[in-house]
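>>> Only the shape, not the letters, is given here:
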């Protein structure tokens, strides 16, 4: 069924005549008549009674049935057209996978810039510590490492590790790894990148005494502030450090963790998702320059 025919029918009902409907739609009256004739052929009967002369046309019982569904179809078509316009303008929805330190340092700037450019966009964040990360049903994912599968990788930055301690625990300046042997430490559980840290310490022959574990970055820092122990954390986490804490380079340094942006290989991005990726790359580069 031709939507133009349905739109013409609705206009005739609204305007009360073929002539006024033609003027509203920008058609000739003969075009309006042809469209209604085509509609009547499709539905198998007259949709209007045409008394002729000055009397208005009236809709038939069959026409009322057609009109009921025609208005719904036209409304849905208008809604789809508006949604497509918003999509092309970047006002759709973007689903972003993230994790704690990215959420607190990089995501606020990304979201602020994206909303400034597209005020009506719908940004949804999904924070989890899965390894491998969930990629297929998200538009883009921040992850601290590469992953296997049909996934595109874009490296955003290197995130060096450092020692954070209650101020006065260690002298100013770099701290040798050997100084951590037997020391009280607060740490993440064996998720995220914690195994990499503990493997690096073990290779150096260093065995700290882990006294508390938590998945919360803020909880780790709170325990360090309370003097429970020190912690080895990526620098991105330590943006939340304050003057009650001291941050030290480690000697020798650990290999940094690598922060990547991931998305399903071969995916055609929406304009909003494509812009989110561009901004994420810009924000991460700016952070890397400041940190350097």
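Okay, I see it. No experiment lies behind these values; they were computed from the predicted model shown.
>>> okay, CA-based contacts and neighbour counts for the rest of this
Will do.
>>> so where do the helices sit in the stretch 1-150 of the chain?
Applying DSSP state H, counting those that start in this stretch to the stretch 1-150 of the chain gives helices spanning 3-15, 18-25, 29-43, 61-88, 100-105, 107-117.
>>> Next, format those as JSON lines and append mean neighbour count and distance to residue 152.
As requested, these are arranged in JSON lines below (neighbours: other Cα atoms under 10 Å; distance: least, Cα to Cα, whole Å):
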{"stretch": "helix 3-15", "mean neighbour count": "19", "distance to residue 152": "41"}
{"stretch": "helix 18-25", "mean neighbour count": "17", "distance to residue 152": "48"}
{"stretch": "helix 29-43", "mean neighbour count": "16", "distance to residue 152": "50"}
{"stretch": "helix 61-88", "mean neighbour count": "14", "distance to residue 152": "23"}
{"stretch": "helix 100-105", "mean neighbour count": "18", "distance to residue 152": "19"}
{"stretch": "helix 107-117", "mean neighbour count": "16", "distance to residue 152": "20"}
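>>> Second structure for comparison follows:
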């Protein structure tokens, strides 16, 4: 017994004759008869009483049992087919690991466009500031650096660092890295790319005085504005207009941080996850 048998049984039961069932299904009448014969062989008994002539056929007690369960099977099969079509069209769920700058600057554009295209998409974001996040358990993960392990990844953009100061603290133009030596500074925790930044300071013989650390970009800028110290931040951290001065760092200075989008290697991505990658690349190009 297969779905065609059940669909034919349902059509004949609904329409009353083999001819009308054939029209509904797009079969010939002989094809309907063959399907009914195959079903009767599968269930081991007659499924219709045939009075002959123009009178409609009648269900046998056996076919009533088969039809009751068969319609449930047909409904589940149709629901499965519909779900597969929605999945191929880009619906479903996508889980994305992110971090502060990406959440504030890149993902709003991506999520807005994704929901415009697929209003029923189930988008889940997970934000955690950590060294080397794991890609397993998520469809996609953003990180400010190349991930290690069994992953595929694409570089989204270079995010240059800038020195942020109160207005007028430095003349306009680039500032040498050694100007940070001994300066009071507000900084991110020494994880992720911030750890590399501080190694660059050390390699250049620059020892700033870190007076406050916070993972909150706006907290960093607030303390610079309050006069607590200077800050060196990625440009994406300046996601809103600011009244603070920004300066490039003179070369040789601090190379940009690299933002990657990664996913588990050897894993087939859903159409929705693939679309996130496309939209992320477009958003990065606009930046």
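That came through, no problem. Everything numeric in this text was worked out from a predicted model, so none of it was measured.
>>> could you dump the helices of the stretch 1-150 of structure 1 to JSON lines with distance to residue 198 of structure 1?
Shown next, in JSON lines, are those (distance: least, Cα to Cα, whole Å):
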{"stretch": "helix 3-15", "distance to residue 198 of structure 1": "66"}
{"stretch": "helix 18-25", "distance to residue 198 of structure 1": "73"}
{"stretch": "helix 29-43", "distance to residue 198 of structure 1": "74"}
{"stretch": "helix 61-88", "distance to residue 198 of structure 1": "46"}
{"stretch": "helix 100-105", "distance to residue 198 of structure 1": "19"}
{"stretch": "helix 107-117", "distance to residue 198 of structure 1": "28"}
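>>> Could you point out which of these sits nearest residue 146 of structure 1?
Among the helices of the stretch 1-150 of structure 1, helix 100-105 comes nearest to residue 146 of structure 1, with 15.9 Å by Cα to Cα.
>>> To what extent is the closest residue in space to residue 118 of structure 2 that isn't next to it in sequence buried, counted in neighbours?
Nearest residue to residue 118 of structure 2, sequence neighbours excluded (Cα to Cα, 6 or more residues apart in numbering): residue 91, at 6.1 Å. Applying other Cα atoms under 10 Å, we find 24 other residues in the vicinity of residue 91 of structure 2.
>>> Go through the helices of the stretch 1-150 of structure 1 and name the closest to residue 50 of structure 1.
When these are ranked by proximity to residue 50 of structure 1 (Cα to Cα), helix 18-25 comes first, at 9.7 Å.
>>> Compare the closest one with structure 2 and give me the mean distance after superposition.
Superposing on structure 2 places helix 18-25 of structure 1 at an average distance of 2.0 Å from its equivalents, by mean Cα distance after the TM-score superposition for structure 1.
>>> related to what we said a few turns ago, might one say that the residue nearest to residue 118 of structure 2 is in contact with residue 116?
No - under the criterion of Cα atoms under 8 Å, residue 91 of structure 2 lies out of contact with residue 116, with a separation of 11.7 Å.
>>> about what we covered before: if we compare the helices of the stretch 1-150 of structure 1, which one ends up closest to residue 221 of structure 1?
When the helices of the stretch 1-150 of structure 1 are compared by Cα to Cα, helix 100-105 sits nearest residue 221 of structure 1, at 12.6 Å.
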